[in-house]
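1. build me a model:
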Amino acid sequence: MSVHRQLMAVTERIRERSKVSRDAYLERIAGAAGGTVKRSTLSCGNLAHGFAACAAHDKAALAGNEIPNLGIITAYNDMLSAHQPYQTYPALIREAAREAGGMAQVAGGVPAMCDGITQGQPGMELSLFSRDVIAMAAAIGLSHDMFDAAVFLGICDKIVPGLAIAALSFGHLPAVFIPAGPMPSGIPNDEKSAVRQLYAEGRVGRAELLEAESKSYHSPGTCTFYGTANSNQMLMEIMGLHLPGASFVNPGTKLREALTKEAAKRALAITHLGNAYTPAGRMIDERAIVNGVVGLNATGGSTNHTIHLIAIAAAAGIRLTWQDISDISDIVPLLARIYPNGMADVNHFQAAGGMGFLIRELLDAGLLHEDVQTVWGEGLRPYAVEAKLGADGSVVREPAPAKSFDEKVLASVPKAFQPTGGIRVLSGNLGHAIIKVSAVKPERRIVEAPALVFDDQEELQDAFRAGKLNRDFVAIIRFQGPKANGMPELHRLTPTLGVLQDRGYKIGLVTDGRMSGASGKVPAAIHVTPEASEGGAIGKVQDGDLVRLDAVAGTLEVLSDAEAFASRPLPVKDLSGNGFGHGRELFAALRANVGRADAGASVFA
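-> Down below sits the predicted model:
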């Protein structure tokens, strides 16, 4: 099947736009590559420090120039459910490396914060910046130049994008990402959501809410809803950085262990010492990035990746834009219904056919670039499989099922849930924004109502509790962008706005902040750029202004006299309260230097 004409056109547009920066990047990583093991360039004193803690036989191996050494970058901690399984991975990887005739060392650890814990808390203002901190921390680990390839242990929201940026910064090294998998299913997502809304209405108490949340998030593994963490895993597989079939196998299983060991051996097999050298920076090209965007749209993935994918692409010299993402969305059908775009979770998605089925369907429809390089080899077709445990304990792969085992969760292209992916760019006199409509009913995709302006989500919550929001309105939540306060996610708005919408009111949200994987049934124009702190028009909106959010036409406007609106003075907002506490004072330089959301909200040039 030839690649869809519009998909190819977008790819060529990205390639042409990126030519200068991509060529410069490829030249840099070619210069960093060596013809022998990396540690051979170290002085004797350097190398002695590098293996001082090793056993005698490992020192002897590392002293030579023939055995490849695998660097492990880990986001392990034992507080976060998704990362707790990584405690045992270094030992497994070292064992697999020895079996493959190589070595492995933990090169460094990176921080891993949980947005689920920090939602609505001051620590959430560090979340987006943690991505770039993770990239820098991983770079420190790899800077010792002891390694011929690297494996990256990370799952959640900002961790995988940060690790991907680091992997591409060291793009002369092969890079394999190793997931830990989702926790088993807890209570149904619709039940959890219902309890949250009852709590927002004051009809149940904290004890009932905590019980429901604890039954949902209940064991080691990734949270099972389809937020940024699980969108990360989809992206790493469809972009060829995971092994085929690796993304959604539960932790603590024999198959998960076999996949981990196989990943370590594969990373050693693709170093420059063999015949299958696969440097990450060459592997991740314009086609791989476009495949990631296709996967994001086909699965209804997290809107956070309209920021992260741009930053990841930039790390490889590739210039991706929101318009590229939106244009790809126009031709990619929605094939998955996973909460919040449906009631199923990622375990149901996996059981229905998972990534293998999804990739096969998209390839057969000409909606993916098949002719890419992956960590598994040439072409994406080998990813149209299901990984299983063989009789000898190794991984075996079978072709993806011909039909979905649950067409309410995972559909074929002819039976797609909707003809487009649902991520759109909105433009108008309020600036540019992203909206995800895959979970928004068609009749709610256009909202025209008076504005109610708030400077943070707590102000809206207070108004709700005071009974002031029983009306049609578009909530304007401003001063929530990267420069203002680090662009925290505004998840606490979701149950409240959902309650009001369920009461029959026309509700919309416009914000320069984020909603991420929780973007659901309420139409939300997010990531508004320019943000209020940079003089963006969102800062000029006043209570009562008629706002039109039109996800069909792709517009976002204040319906008032254009000249009068443009001449309004910008409000002066004291943001000093966001500058201290919970470590926020340490991030002042990042807030001052961060780029716009539509450029990846990055602190890197």
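
2. switch to C-alpha atoms for all contacts and neighbour counts from now on
-> Fine.

3. all the helices of the stretch 301-450 of the chain, in order from the start?
-> 305-315, 322-329, 346-352, 354-364 (DSSP state H, counting those that start in this stretch).

4. give me the next element, helix or strand, following the top strand by length along the chain.
-> Counting residues, the longest strand found in the chain (DSSP state E) is strand 446-454. Remark: after strand 446-454, the chain's next helix or strand is helix 457-465, criterion DSSP states H and E.

5. and that next one with strand 446-454, angle?
-> For helix 457-465 against strand 446-454, the angle by axes from the mean of the first three to the mean of the last three Cα atoms, to 10 degrees is 100 degrees.

6. buried sites along helix 457-465?
-> Going by neighbour count (16 or more other Cα atoms under 10 Å), the buried part of helix 457-465 is 457, 460-461, 464.

7. before we compare anything, build this one as well:
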Amino acid sequence: MTADRRIEEITDRLRERSAPTREPYLKRLRERGAEGPKRARLTCGNLAHGFAACGPTDKARLAGDATPNLGIITAYNDMLSAHQPFETYPEMIRQAAREMGATAQVAGGVPAMCDGVTQGQIGMEMSLFSRDVIAMSAAVGLSHDMFDAAVYLGVCDKIVPGLVIAALTFGHLPAIFVPAGPMTTGLPNDEKSRIRQLYAEGKVGRDKLLEAESASYHGPGTCTFYGTANSNQMLMEIMGLHTPGSSFINPGTPLRDALTKEAARRALSITAFGNEYTPAGLVVDERAVVNGVVGLHATGGSTNHTLHLVAMAAAAGIQLTWQDISDLSDVTPLLARVYPNGLADVNHFHAAGGMGFLIRELLDRGLLHEDVRTAWGTGLRGYAIEAKLAADGQTVKREAAPRESGDPKVLTTADKPFSENGGLRMLTGNMGHAVIKVSAVKPERRIVEAPAVIFNDQNEVKAAFDSGALDRDFVAVVRFQGPQSNGMPELHKLTPLLGVLQDRGHKVALVTDGRMSGASGKVPAAIHVTPEAKSGGAIARLRDGDMIRLDGEAGTLEILVDEAELSARETASPDLSGNSFGLGRELFEVFRRAVGPANEGASVF
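-> Here you go, the predicted structure:
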């Protein structure tokens, strides 16, 4: 049992709130699981279509009902560095299955778009919605009802949350998530950030900027800063959906391949055919969700997960709230400093002890639920290890690194935290609710009281910066960026501009109903403002010059305008028709109409 009373209290609160939705979910899961594998009950015509392209041995196995069939859901494409390594995974997985006398088939592919490519571009307006498209795409693949377990090949921002939603929707199936790992270390992140700021100021040209970006993002694997993609990998491990020690092993290495085969073998070992049946919907319970949130805080993880974790939990009938996330931040120490919350990247984090060290420290401090069910078949203590390669090419699990971190500037112990809290918290006030990440913001920058400058488009900020109109204290209010307006794009390209102004000595902050991504940095940013402007939130009644107070320490976001005057104002209603067309945005109109608020996961489900 978890030793820390506060963690138990928050978990009990979550469990009690979720009972009306969790219990029906579990009932459906048990009923579906009790029916057993469906493949044997398909008609001959159905089954013949299902294995028509297989070789003779696989056909013979699929024609019977005595061996499991593993479904592969893949986010492979060769444009995106994080997903390019997945090209060779299906054959490795099929071979591992054949060696066990089983079979494996690619059940389907899902889209994988990159926020790095679409940052500041029109395509970013479909990024958040791609999460729910991914969930539906995976469901289409699994709907053939040919599978006894599934492995999910995905890494980046919306892909893993979408795959988790699918895995929990098919919660009667065992599930293991298989990462591709981070690219090797390139140009240091602080140097990349410096070049970006110089470019924003016009002090270097595009050639220097592209040179720096190419040196940062230079090969196969996940981007090495600690944004949403690497936060995803941390979550899958600490929530028990990876095999232990697999999150941050570089692509193209023997250990990476061995871990992929291990994941396939393990998935086939936990089907209903054997004695270790482990459905995904039982792995992800209230305790696992709390463990995930604690891990997010302890590592200074992505603000995007205040959306994704809520939506992921909901798929299992669990009603996680921003208040739960904020309260868990208050009791979780910050144990990792990885860019943008430090200078190191995830390779340095892994070398310093990585996930095994982190999990052990949090368990020993009583900040994680140890008695959880995991895909690996152990409690969470079984993840306090590091994975190594044995002489025979198989993986071995060794106890996590010694009590002293390999680099105390990157990864520290629970008794010597970088901060007593995780730095990701909810803001409340007369503007509604918002989220802020202060772990990378200097303490003296966390409280800003300044006049608002209103923008209805992020490109207007760049124009104002270039004209010199922002060379002063101000709060940039960038509104009509919520999910109903334009799909809630990340506004990460504003960071260099606002950073320049902050470095000049100005008090600067951002307030928006949009997102700022896992790379939220040194400028205080109240993001995900709910209610959003499009739904009539108070942010839509702001005017230039209104005083705004953002207090990242107290957790408040206030419009310092008389309430009667504020309520009497008309709601702004700019022309948003331009958000409806171009690069496929017209296909997502139904999403913009159906999407829920940010504090409920910004989901269409």
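
8. quick one on the thing from earlier: between the helices of the stretch 301-450 of structure 1, which one is closest to K483 of structure 1.
-> Judged by Cα to Cα, the one of those that comes nearest to K483 of structure 1 is helix 305-315, at 14.7 Å.

9. how far does the closest one sit from its chain's centre?
-> Relative to its parent chain, helix 305-315 of structure 1 has a centroid offset of 9 Å by Cα atoms, centre = their mean, to the nearest Å.

10. again, but for stretch 260-267 of structure 1
-> Per Cα atoms, centre = their mean, the centroid offset for stretch 260-267 of structure 1 relative to its chain is 23 Å.

11. cool, and stretch 266-281 of structure 2?
-> 26 Å.

12. show me what counts as buried in that stretch.
-> Per 16+ other Cα under 10 Å, stretch 266-281 of structure 2 contains these buried residues: 266-273, 277-281.

13. make CSV from those residues and add distance to I559 of structure 2 and secondary structure to it.
-> Below are the buried residues of stretch 266-281 of structure 2 laid out as CSV (distance: Cα to Cα, whole Å; DSSP: H, G, I helix; E, B strand; the rest coil):
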residue, distance to I559 of structure 2, secondary structure
R266, 54, helix
A267, 52, helix
L268, 56, helix
S269, 56, helix
I270, 54, coil
T271, 55, coil
A272, 56, coil
F273, 60, coil
Y277, 54, coil
T278, 50, coil
P279, 48, coil
A280, 44, helix
G281, 43, helix
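
14. so which of the helices of the stretch 301-450 of structure 1 is the most packed in?
-> Ranked by mean neighbour count under mean count of other Cα atoms under 10 Å, those are led by helix 305-315, which reaches a mean of 25.

15. with the buried residues of helix 457-465 of structure 1 in mind, which one is nearest to A180 of structure 1?
-> Set against A180 of structure 1, the nearest of those by Cα to Cα is Q457 (33.2 Å).

16. isn't the closest one up against R492?
-> Yes: contact criterion Cα atoms under 8 Å: Q457 of structure 1 and R492 qualify, at 7.3 Å.

17. list residues touching both of the two?
-> Residues touching both Q457 of structure 1 and R492 (Cα atoms under 8 Å, 6 or more residues apart in numbering): none.

18. which residues of the stretch 501-605 of structure 2 fall in helices?
-> 563-568, 589-594.

19. number of nearby residues for the closest residue to E586 of structure 2 other than its chain neighbours?
-> Of all residues not flanking E586 of structure 2 in the chain, S580 sits nearest, at 5.2 Å (Cα to Cα, 6 or more residues apart in numbering). By other Cα atoms under 10 Å, 17 other residues sit near S580 of structure 2.
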